[in-house]
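Student: Dropping the sequence and predicted coords here.
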Amino acid sequence: VTEFPFDSDRKLMTTVHKNGAGYQACAKGAPAELLARCAEMDWEGRSGPLTEQDRATVLAASDALASQGLRVLAV
């Protein structure tokens, strides 16, 4: 439906899609920026609140990949 391009302040790109009777926003960008906007997760068959431990685990994995010279994006 619309797109909010990447910008250096948000460090995210967002697209909005028609989804049945409603809309769905999808974002990608820097893991820390996206995690700061998340309250829940669905990961490895577990759904529920995103805890501080979960955040730390995701950021540690992201940092490990980035230290290998890889570009890391969260979706």
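Tutor: Received it, and whenever you're ready, just let me know what you need. Numbering: from 1, shown residues only.
Student: CA atoms for contacts and neighbours, from now on please.
Tutor: Will do.
Student: in the helix or strand harbouring residue 58, what counts as buried?
Tutor: Following DSSP states H and E, one finds residue 58 within helix 52-66. For helix 52-66, the neighbour count (16 or more other Cα atoms under 10 Å) marks 55, 58, 62 as buried.
Student: In addition, the following structure is provided for comparison:
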Amino acid sequence: MNGSLKDSTTIALKQYFKMLNGHTPCDLYKLVIEEVELPLMETVMEHAKQNQTQAAAILGINRSTLRKKLKAFDLIK
């Protein structure tokens, strides 16, 4: 595996700042979390073959917290 999540994040943020052409971003923390959380949930659930207990363990969160997030993203009913 080339690169790390840290490296990928740094590259993406530098590209984002470059695209802003000197403008100051607002609510950057919220934006990053919103952009990352959905694909994180989708990918972990796929890796865990939709097993919520296993996905919660992979993420290091409580299964009920995972269920709330999955519902919020309309990944489960």
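Tutor: Great, that's in hand. What you see is a predicted model, and the numbers here were worked out from it, not measured in a lab.
Student: Tell me how the two chains score on TM-score.
Tutor: In this superposition the chains share a TM-score of 0.33, using TM-score structural alignment, normalised by the length of the first structure; 39 aligned residues with a Cα RMSD of 3.5 Å.
Student: Quick one: list the elements packing against the helix holding residue 58 of the first structure.
Tutor: helix 31-35 (3 or more Cα pairs under 8 Å, 6 or more residues apart in numbering; DSSP states H and E).
Student: I'd like the next helix or strand past the helix it packs on.
Tutor: Next helix or strand after helix 31-35 of the first structure toward the C-terminus (DSSP H and E): strand 40-43.
Student: packing partners for that next one?
Tutor: Looks like strand 40-43 of the first structure contacts strand 46-49 (3+ Cα pairs under 8 Å, 6+ apart).
Student: Which neighbouring elements make contact with the strand it packs on?
Tutor: When contacts are defined as 3+ Cα pairs under 8 Å, 6+ apart, strand 46-49 of the first structure sits against strand 40-43.
Student: Can you list the buried residues in the strand it packs on?
Tutor: Going through strand 40-43 of the first structure with 16+ other Cα under 10 Å, nothing comes out buried.
Student: same deal with stretch 13-33 of the first structure?
Tutor: Buried residues in stretch 13-33 of the first structure (16+ other Cα under 10 Å): 13, 27-32.
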